[in-house]
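Asks: sequence-free structure coming up:
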């Protein structure tokens, strides 16, 4: 039974995107592989754009369905969990991706389905 609502998710989207852009520099990621820094920054920029385009309360253009947004989030979570293995990230580089990937997958899996409104 999910409890993360569309509204809650919308509140998280922009701060998470900014964190994915800023935190790799603050944490000085990239010791084990420069891609550890680059992947997060690129994903953060893409997440920001996705949020701008998502059909929820903070979306500006609202051309991507919320369901589509959740699918992209799930894919990102999976990529983040796999990335340390695929790209030989070690130490903080690996933990950053495993923790973020697990968090994204948890939010997506705890999503509360919206009730259909019939007129």
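Replies: Great, that's in hand. Note that this is a predicted model, so its numbers are computed, not measured.

Asks: every contact and neighbour count from this point should use C-alpha atoms.
Replies: Noted.

Asks: show me the helices in the chain, by range?
Replies: Taking DSSP state H as the criterion, the chain carries its helices at 6-26, 35-53, 66-86, 91-109.

Asks: could you export the ones you listed as TSV, including distance to residue 116 and mean neighbour count?
Replies: Output for the helices of the chain, formatted as TSV (distance: least, Cα to Cα, whole Å; neighbours: other Cα atoms under 10 Å):
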stretch	distance to residue 116	mean neighbour count
helix 6-26	13	16
helix 35-53	22	19
helix 66-86	14	17
helix 91-109	19	18
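
Asks: check it against this one:
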């Protein structure tokens, strides 16, 4: 069931950027876990800005490709804490945010007329 429109997905993308930016300060991500959060904020913002959907600015990246990238990244984020040995809040953050990104991808209608 595809319940999220491209516009709704866009708002969630920008919210994701804010979450990645604030996570180190708000929940105490430090070291590599914090650095990765900041990097992901920048990468996610850049991808959102260049996506061809209502909230994109440059509109070069097809929305369907944006979706596949997010679903792959979501899966990588779930595995990230195990690969880097994150514990506690870092482990929980990356598993939860990865699952949320996967779910948003599965619930978004990437074929809807924009």
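Replies: Perfect, thanks for sending it. Quantities reported herein were computed from a predicted structural model and do not represent experimental measurements.

Asks: before we move on, the earlier item: what's the closest of the helices of structure 1 to residue 59 of structure 1?
Replies: helix 35-53 (4.6 Å; Cα to Cα).

Asks: which other helices and strands contact the closest one?
Replies: helix 6-26 (3 or more Cα pairs under 8 Å, 6 or more residues apart in numbering; DSSP states H and E).

Asks: between the helix it packs on and helix 66-86, how many degrees?
Replies: 30 degrees (axes from the mean of the first three to the mean of the last three Cα atoms, to 10 degrees).

Asks: with structure 2 superposed, average distance for helix 6-26 of structure 1?
Replies: Following the fit onto structure 2, the mean deviation recorded for helix 6-26 of structure 1 is 1.3 Å by mean Cα distance after the TM-score superposition for structure 1.

Asks: what span of structure 2 lines up against that helix?
Replies: Using TM-score structural alignment, the residues of structure 2 aligned to helix 6-26 of structure 1 are 6-26.

Asks: repeat that for stretch 62-73 of structure 1.
Replies: By TM-score structural alignment, stretch 62-73 of structure 1 lines up with residues 59-70 in structure 2.

Asks: including distance to residue 115 of structure 1, could the helices of structure 1 go into TSV?
Replies: Listed next are the helices of structure 1 as TSV, based on distance: least, Cα to Cα, whole Å:
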stretch	distance to residue 115 of structure 1
helix 6-26	11
helix 35-53	22
helix 66-86	13
helix 91-109	17
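
Asks: of those, which is nearest residue 60 of structure 1?
Replies: helix 35-53 (5.1 Å).
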